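Chemist: sequence? don't have it. structure:
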């Protein structure tokens, strides 16, 4: 009987010791081969393979210990797919919690107000760890993939900073930007002035895209929109250089010449009345609101003062004087 008591005591002490060692290991920071260690976990990856992936990536411990911890915790099957990054101080407990929460490492891409869709796509192509799903698609095919076949891509994506999981598709980011623009545009259209000459939500987007390109400082935005709205009301050509430049496409060399203003493209607002057939850029929220609720003004003209601000005029004679003063130095 004494032997069995001793044996039970020894086994109990061993269990306590093992438990203490396990507790010590679980709460001890994992040694890393670098300042940060990253692992991408795909959907359906087995817990054993996840443990091995962390060790191969630079976690300096036994993959078997990690795997047994995942399994013993009862949460191994709750680990979520995604991109994860850990740094100094990460313990086996905090590592597992991070994966169970789906606390992924996110990258960001910034899409700027006033960019064209071509610029948007160029930025997405350079974005960190973003799969180029649309790289072989035309703009038309991209819009079809977004459920809007036949709709021009220009102006249909909201400029903002978008966070995404590493390994995400560029199409997923475009979907979010597309939804965001729809939401912003519909909200702006719902607040439009009752006397607006704009006949549709698409016209509002086209005008907002011009306002975005023509505004040098935020304080002038509502007045710039007011000038174009006044012109639309009286049937006066919009005569906006950014629209002409957009129509020239990649042939534009950065210097707008007289011959360019005479080039008959659908976007030449010197030769053609009304709004261009599509937006010419991706407008932000402020430009959307300015287009539908412009500042009250009688001005029909404006010219840059050279410091980002604009000089507004109600008559052509006053405008010509402003041009001479600010553009020609007379």
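Modeler: Arrived safely, thanks for sending. Note that the structure is predicted; figures quoted are calculated from it, not measured.
Chemist: from here on, contacts and neighbour counts on C-alpha atoms
Modeler: OK.
Chemist: what's the distance between residue 249 and residue 116?
Modeler: According to C-alpha to C-alpha, to the nearest Å, residue 249 stands 11 Å off from residue 116.
Chemist: same question for residue 176.
Modeler: 17 Å.
Chemist: neighbour count for these two, which is higher?
Modeler: Neighbours were counted for residue 176 and for residue 116 using other C-alpha atoms under 10 Å; residue 116 has more, 23 against 14.
Chemist: wait, isn't that one in contact with residue 278?
Modeler: No - counting by C-alpha atoms under 8 Å, residue 116 sits too far from residue 278 to count as a contact (11.6 Å).
Chemist: which stretches of the protein form helices?
Modeler: 2-26, 47-57, 63-73, 92-101, 117-126, 139-145, 170-190, 201-214, 221-234, 241-248, 258-261, 285-292, 316-326 (DSSP state H).
Chemist: could I get those helices as JSON lines with distance to residue 82?
Modeler: As requested, these are arranged in JSON lines below (distance: least, C-alpha to C-alpha, whole Å):
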{"stretch": "helix 2-26", "distance to residue 82": "23"}
{"stretch": "helix 47-57", "distance to residue 82": "11"}
{"stretch": "helix 63-73", "distance to residue 82": "17"}
{"stretch": "helix 92-101", "distance to residue 82": "8"}
{"stretch": "helix 117-126", "distance to residue 82": "20"}
{"stretch": "helix 139-145", "distance to residue 82": "24"}
{"stretch": "helix 170-190", "distance to residue 82": "15"}
{"stretch": "helix 201-214", "distance to residue 82": "36"}
{"stretch": "helix 221-234", "distance to residue 82": "42"}
{"stretch": "helix 241-248", "distance to residue 82": "40"}
{"stretch": "helix 258-261", "distance to residue 82": "50"}
{"stretch": "helix 285-292", "distance to residue 82": "32"}
{"stretch": "helix 316-326", "distance to residue 82": "56"}
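Chemist: try this one side by side with the last:
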């Protein structure tokens, strides 16, 4: 009887070793892929068995049942993370399970550029191949509501930066991050503002920063450009900034600013209306935000482009007119 029991133990041990060996072989055997790289997305709330089936259908030659079983044996079946993944030739079932449980997702990238308008931001989001266009068909007001923004107008509310995201993420999620980033930077800038600033609120600072962003050709001139507009606001002089007028003309603007444009009234025509326009005109970067609330100290009231990106600053209209004549009235600003 003892001998029979011993033989049974040996058989069971051998069978277990065989199963373990087969499992090890399966876990570390490179999987065949339908292409050199295969992309797939694991939705939130999906169990390991369902995820394995999705991976199999995406073009990874893996048995969904075996992969799910291996994940359970390895204690990782309940640790898989949602997101978009990319696998390459040579990956093994166990490496695939580790990728899923570690959340080693592929990321997309979106660059929001300083000086862009919200129309350009929308175009970039809706055309991005790795983003779900969940803003398509929504009005600007609806978008602001969806991301929890309190503002009524979207212009200038999003911080220009490079944003990384899980592929197949929604555009709204990226916008919400960009809105939060701008709010945080605006709050910091406003807290550090010059006590002599003529600005009455953080939103006014955002408006002025957007004008500075569009008017500055070279970074070293930014503080003086900001001083010109701050000085004008302080004495009640009209800002007379071309980019604001152009913004108010909308997408119909053909690239050439004419006198009739300067004489046509609209909320962003700072040649006709005093003070700041009602909204920002673009996305300002952090340097423009800082310049808006901490401008250089100067008594300049005018500036004009020299044609090389830099600006010529003047204290009086007579000086400014001479500068304009010298630099051939090339529409530089001020």
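Modeler: Okay, I see it. As the structure is a prediction and not an experimental result, all values here were calculated from the model.
Chemist: hang on, the earlier thing: identify the contacts common to residue 116 and residue 278 of the first structure.
Modeler: Residues touching both residue 116 of the first structure and residue 278 (C-alpha atoms under 8 Å, 6 or more residues apart in numbering) are 154, 155.
Chemist: that older thread, relative to residue 298 of the first structure, which of the helices of the first structure is closest?
Modeler: When these are compared by C-alpha to C-alpha, helix 221-234 sits nearest residue 298 of the first structure, at 7.3 Å.
Chemist: please tell me which residues of the second structure the closest one aligns onto.
Modeler: Aligned by TM-score structural alignment, helix 221-234 of the first structure falls on residues 222-235 of the second structure.
Chemist: relative to the first structure, what is the average displacement of the matching stretch?
Modeler: In this overlay with the first structure, the average offset of stretch 222-235 of the second structure from its partner residues is 0.9 Å by mean C-alpha distance after the TM-score superposition for the first structure.
Chemist: give me the residues contacting that stretch.
Modeler: Identification of contacts with stretch 222-235 of the second structure by C-alpha under 8 Å, 6+ apart yields 197-198, 208, 212, 215-216, 238-239, 275, 288, 291-292, 294-303.
Chemist: and it, how far out from the chain middle?
Modeler: Offset of stretch 222-235 of the second structure from its chain centre (C-alpha atoms, centre = their mean, to the nearest Å): 29 Å.
Chemist: return the set of buried residues in that stretch.
Modeler: Residues of stretch 222-235 of the second structure classed as buried by neighbour count (16 or more other C-alpha atoms under 10 Å): 222, 223, 224, 225, 226, 227, 228, 229, 230, 231, 232, 233.
Chemist: check stretch 65-76 of the first structure too.
Modeler: 66, 67, 69, 70, 76.
Chemist: next: stretch 175-184 of the second structure.
Modeler: Buried, per 16+ other C-alpha under 10 Å, within stretch 175-184 of the second structure: 175, 176, 178, 179, 180, 181, 182, 183.
Chemist: likewise for stretch 119-133 of the second structure?
Modeler: Result for stretch 119-133 of the second structure [16+ other C-alpha under 10 Å]: buried residues 121, 122, 124, 125, 126, 130, 131, 132, 133.
Chemist: isn't residue 177 of the first structure right up against residue 153?
Modeler: No - applying C-alpha under 8 Å as the test, residue 177 of the first structure and residue 153 come out as separate, 11.6 Å apart.
Chemist: quick check: the residue lying closest to residue 54 of the first structure once chain neighbours are set aside vs residue 95 of the first structure, distance?
Modeler: Using C-alpha to C-alpha, 6 or more residues apart in numbering and skipping residues adjacent in sequence, the residue nearest residue 54 of the first structure is residue 39, 6.4 Å away. Applying C-alpha to C-alpha, the value for residue 39 of the first structure to residue 95 of the first structure is 11 Å.
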